[in-house]
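Asker: coordinates for the following, if possible.
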Amino acid sequence: MRELFTLDLSVQLSGILGDAGTAAVLETAEVSQTISDGTQALFTANNVWMMLATALVFIMHLGFAGVEAGFTQAKNTVNVLFKNTLTPIIGILTYYLIGFSLMYPGFAEPGWFGFGGFPLSLPENGNTVEYASAGYTYWTDFLFQAMFAATAATIVSGAVAERIKISAYLIFTIIFVGLVYPVIGSWKWGAGALDAAGFYDFAGSTLVHSVGGWGALAGIMIIGPRLGKYVDGKVIDKPGSSVPLAVIGVFLLWFGWFGFNGGSVLSADPAIVSYVLVTTCLAACTGALGGFITGYVVFKRLDLGMVLNGILAGLVGITAGADVISPGWACFVGLVAGILVVLSAITLDKFKLDDCVGAVSVHLTCGIWGTLAVGIFGIDGDGNDMAFWPQLKGVLVCGAAAFISAYIIFTILKYTIGIRVSEQHEREGLDSHEHGIRGYTITYDQ
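Answerer: Below is the predicted model:
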């Protein structure tokens, strides 16, 4: 079709401009068409990759569900899965209604609070190549960011499992994802005050993981440990329902992290995306080794749980600087994260802070480490060392905002509707009392 159009046009032009003029016009038209085709192809490739990355981040919620259900007691399996099912639903809806506009308000100048419209404010030409530097559509951007918002809330779910009321958890999630997370995120990703101060967080070691981790820490401080967890100065182990399920969950999270970090390139640039995937994978591997070795030294056993959390620790640790930290240093960042996750879990137990799945140790402790590591090992696009002080400032500012906000929300819920189930329900299991069914039902023919 295009060849027929060009031939017909050349016949018309030759009678007006002559052969030389016609050739010049057609050459210009071909160049313009080539540029247009190239732009459209790049736009399509970028958008397809971003949509694929969105799907990978979405599947991480199944990973979280597997980890949390596997690491918690069988009598609470349905309760854990119920929360993990509703969390992305709440996260996406609240992010649609208000979160996205809070996180990307379009600051006139770097600030601390802004609002871009209710519920979504579609920019002019939002679905064309003018949006996001010809990277992807407005709708793809929203959905990708919504997955991150829901992830921050899921982190809290595992830490406070087995004793929190469903109603209290759902209310907390709505407020935390709808208001707290996006406002904090706007300070960097929305071109706010921390971004202007030079703070760097590529894919969310602080903005997603530490924010969720601070929320989890506030939750376990206020709600208290599970019954019988700490007795006479000893830590009583409460075996999880399914080790295989926990392993599947961790590998699903590792799989999804390729979209979490790879999608944060915000384009399908093969050089940067492949680099990010390599540093991400290396950090996960050395994180597993750090958890394995430290767990063996401390507990004198081959602790699978610490290996699994070591994988997640390495992934969280590299997330802030996956694009600016070399592969060699990425291995080191992951190794240290794997060591820290074990030491952090031990420390929490000493303070009788009961975290059912190690969420605080994985996401908060290693999120802080990964963010600071950018200022130690990171090299920017011009070959210059990244600065440490902006990283520390970002950790402190975001940490204070997330922890104080979560602490206030949990405290208000505690003294209004209550946040903890009854002692009877906790001892007998939340599945039968809250949901009327059990997670594991094995029957035999009589």
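
Asker: okay, CA-based contacts and neighbour counts for the rest of this
Answerer: Noted.

Asker: shouldn't Thr54 be within a helix?
Answerer: Yes: with DSSP: H, G, I helix; E, B strand; the rest coil as the criterion, Thr54 is located in a helix.

Asker: the helices in the stretch 1-150 of the chain, which residues?
Answerer: 2-71, 77-94, 100-103, 138-159 (DSSP state H, counting those that start in this stretch).

Asker: nearest to Ala271, out of those helices?
Answerer: Ala271 sits nearest to helix 2-71 of all the helices of the stretch 1-150 of the chain, at 13.2 Å, using CA to CA.

Asker: show me what that closest one is packed up against.
Answerer: Judged by 3 or more CA pairs under 8 Å, 6 or more residues apart in numbering; DSSP states H and E, helix 2-71 is in contact with helix 77-94, helix 138-159, helix 243-262.

Asker: hmm, back to that, so which of the helices of the stretch 1-150 of the chain is the most packed in?
Answerer: helix 100-103 (a mean of 28; mean count of other CA atoms under 10 Å).

Asker: pretty sure Ile368 contacts Gly394?
Answerer: No: at 9.7 Å, Ile368 and Gly394 do not qualify as touching, with contact defined as CA atoms under 8 Å.

Asker: between these two, which contacts overlap?
Answerer: Thr206 (CA atoms under 8 Å, 6 or more residues apart in numbering).

Asker: surely Ser267 is within a helix?
Answerer: No: under three-state DSSP, Ser267 falls outside any helix and is assigned coil.

Asker: one more sequence to fold, the one below, so I can look at both together:
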Amino acid sequence: MPELNYALDTFYFLMCGVLVMWMAAGFAMLEAGLVRSKNTAEILTKNIVLFAIACTMYLLVGYTLMYTSSGSGILPSLGFLIGEENSVDAVLAGGDDAPYYSARADFFFQVVFVATAMSIVSGAVAERMKLWAFLAFAVVMTAFIYPVSGFWTWGGGWLSEIGYSDYAGSGIVHLAGASAALAGVLVLGPRRGKYSKNGAIYAIPGANMPLATLGTFILWMGWFGFNGGSELKVSDVGSANNVAQVLLNTNAAAAGGVIGALVLAKLWFRKADLTMILNGAIGGLVAITADPLSPTGLGATFIGAVGGALALVGIVALDKLRIDDPVGAISAHGIAGIWGVMVVPFTNSDASFGPQLIGTVAIFSWVFIASLIAWLILKAVMGIRVSEEEEYEGVDLVECGLEAYPEFIVGGNR
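Answerer: Predicted coordinates:
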């Protein structure tokens, strides 16, 4: 049976990776819906190109940094490409050390995670960042910044050694992406017209709420692969039951996030604010990602509800601090991510608060500081912000030479 189990677990792992890859479409649709129409083509360009860059840089450098380094230290080993595939003899040997899925399947699943972390950044810096500066940062983030903290945790590094627990990446993926986004937004500054000199905050509505809602549903669906695949196998009764519990809890937390954000928005704003509800769903999903296995269904609903409410609170708080995040990514992925990591010990007796807190601080500090340095270098070397005139006209025409929603098409004689 080892060969059959190996084939089944490999197939399961690959299909979960496909679901996570589909999240790239979700981020693209969500962000395209929440920016103004004049910036839509550029945000879509960012999303498809960042995915390609993440896949390439993680293949060349990132995966080796994160997973094939030896020891439990702070600095990983430098290497290239992803090594050899598992042999038939290794599979048939059995035992605890025998591989139970393809090494290539592992790479494929992990590469879509690094793309997810980078996708978080694109929405936060939308509508005023130069395309090529963003893509240059994507190279650094996916080849080096993310893999280093990933080595500390999933790669067997020092955070793993002290007992940091993060099942599918509330901190490792989502907080990391939000930390890089926060650094970029602080260097970039807010969109023009967002804040007045007298302290007023002006809403800048997105262009397409149906598209944003579709993007959220796609992310919700893709999250089943994100969390379900992190069980790593499905070929025995225990693992199959775990996968079922993970998917149940993932769905329950998303629902809880929607309800938490809806109720808080109604109490706070007297309106059922759709943008807050969408971010609430994502906040709930992010919150449960640190441990979607241990809680009961009702426990997962509560964790998600708090995550959704925190995403809303974070969006309002960042606005008051004049930190402009057009899609709410820093709050939904960062603040909800911290909540998700820190709530793990309440439902998982194998986790404790000390390592969780150390891991949260370490991931945020590393990614934020490294990203801040990278953003500042890019600002000095090539500039990261479009001109005031270009921002007014929209970055679609400036960066891409076309509009996503052209109002007039001038053709030849008919």
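
Asker: and the TM-score between them?
Answerer: Taking TM-score structural alignment, normalised by the length of the second structure as the basis, the two superposed chains have a TM-score of 0.94; 403 aligned residues with a CA RMSD of 1.8 Å.

Asker: circling back to that earlier point, which among the helices of the stretch 1-150 of the first structure is found nearest to Gly198 of the first structure?
Answerer: Short answer: helix 100-103, nearest of those by CA to CA, at 17.9 Å.

Asker: what's that closest one aligned against in the second structure?
Answerer: On the second structure, the counterpart of helix 100-103 of the first structure by TM-score structural alignment is residues 63-66.

Asker: and what of stretch 58-70 of the first structure?
Answerer: Against the second structure, stretch 58-70 of the first structure falls on residues 21-33 (TM-score structural alignment).

Asker: ok, and what's touching that stretch?
Answerer: Counting by CA under 8 Å, 6+ apart, 40-41, 43-44, 47-48, 51, 112, 115-116, 119-120, 123, 206-219, 221-223, 327 sit against stretch 21-33 of the second structure.

Asker: and with 7 Å instead?
Answerer: 40, 43-44, 47, 112, 116, 119, 123, 206-209, 211-216, 218-219, 222, 327 (CA atoms under 7 Å, 6 or more residues apart in numbering).

Asker: ok so, going back, measure how far the match of helix 100-103 of the first structure is from the centre of its chain, please.
Answerer: 18 Å (CA atoms, centre = their mean, to the nearest Å).

Asker: mean shift between it and the first structure?
Answerer: Superposed on the first structure, stretch 63-66 of the second structure shows a mean distance to its aligned partners of 0.3 Å (mean CA distance after the TM-score superposition for the first structure).

Asker: the match of stretch 58-70 of the first structure vs the first structure, average offset?
Answerer: Superposed on the first structure, stretch 21-33 of the second structure shows a mean distance to its aligned partners of 0.3 Å (mean CA distance after the TM-score superposition for the first structure).

Asker: what is the distance between that stretch and the centre of its chain?
Answerer: 11 Å.

Asker: and what of stretch 12-31 of the first structure?
Answerer: Counting by CA atoms, centre = their mean, stretch 12-31 of the first structure is centred 54 Å from the centre of its parent chain.

Asker: which residue range of the second structure does it align onto?
Answerer: Using TM-score structural alignment, stretch 12-31 of the first structure corresponds to no residues of the second structure.

Asker: circling back: how about the helices and strands packed on helix 2-71 of the first structure in JSON lines, adding distance to Ala55 of the first structure?
Answerer: Below are these laid out as JSON lines (distance: least, CA to CA, whole Å):
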{"stretch": "helix 77-94", "distance to Ala55 of the first structure": "13"}
{"stretch": "helix 138-159", "distance to Ala55 of the first structure": "8"}
{"stretch": "helix 243-262", "distance to Ala55 of the first structure": "8"}
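
Asker: among these, which comes closest to Phe118 of the first structure?
Answerer: helix 77-94 (11.4 Å).

Asker: what does the closest one rub up against?
Answerer: Contact with helix 77-94 of the first structure is made by 65, 68-69, 146-147, 149-150, 153-154, 161, 174, 177-178, 430-431, 438-439, as judged by CA under 7 Å, 6+ apart.

Asker: let me see the contact set for the corresponding residue of the second structure for Gly185 of the first structure.
Answerer: Correspondence of Gly185 of the first structure to the second structure, assessed by TM-score structural alignment: Gly150. Applying CA under 7 Å, 6+ apart to Gly150 of the second structure gives the contacts Met66, Ile172.

Asker: the helix or strand that contains Gly150 of the second structure vs the first structure, mean deviation?
Answerer: The secondary structure element spanning Gly150 of the second structure is helix 146-153 (assigned by DSSP states H and E). Its aligned residues in the first structure lie a mean 0.5 Å from helix 146-153 of the second structure after superposition (mean CA distance after the TM-score superposition for the first structure).

Asker: and that helix with helix 103-124, angle?
Answerer: Orientation check (axes from the mean of the first three to the mean of the last three CA atoms, to 10 degrees): helix 146-153 of the second structure against helix 103-124 gives 120 degrees.

Asker: right, and the helix or strand after helix 146-153 of the second structure?
Answerer: Assigned by DSSP H and E, the successor of helix 146-153 of the second structure is helix 158-162.

Asker: what does that following helix rub up against?
Answerer: Applying CA under 7 Å, 6+ apart, the external contacts of helix 158-162 of the second structure come out as Ser72, Gly73, Ile74, Trp152, Thr153, Trp154, Pro355, Gly359.

Asker: quick one: buried residues of that helix?
Answerer: By 16 or more other CA atoms under 10 Å, the buried positions in helix 158-162 of the second structure come out as Trp158, Leu159, Ser160.

Asker: I'd like those as JSON lines, with distance to Ala255 of the second structure appended.
Answerer: Formatted as JSON lines, the buried residues of helix 158-162 of the second structure follow (distance: CA to CA, whole Å):
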{"residue": "Trp158", "distance to Ala255 of the second structure": "35"}
{"residue": "Leu159", "distance to Ala255 of the second structure": "31"}
{"residue": "Ser160", "distance to Ala255 of the second structure": "31"}
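
Asker: out of those residues, which comes closest to Ser239 of the second structure?
Answerer: Distances from Ser239 of the second structure to those, taken by CA to CA, are shortest for Ser160, at 21.9 Å.

Asker: and the gap between that closest one and Pro147 of the second structure?
Answerer: 14 Å (CA to CA, to the nearest Å).
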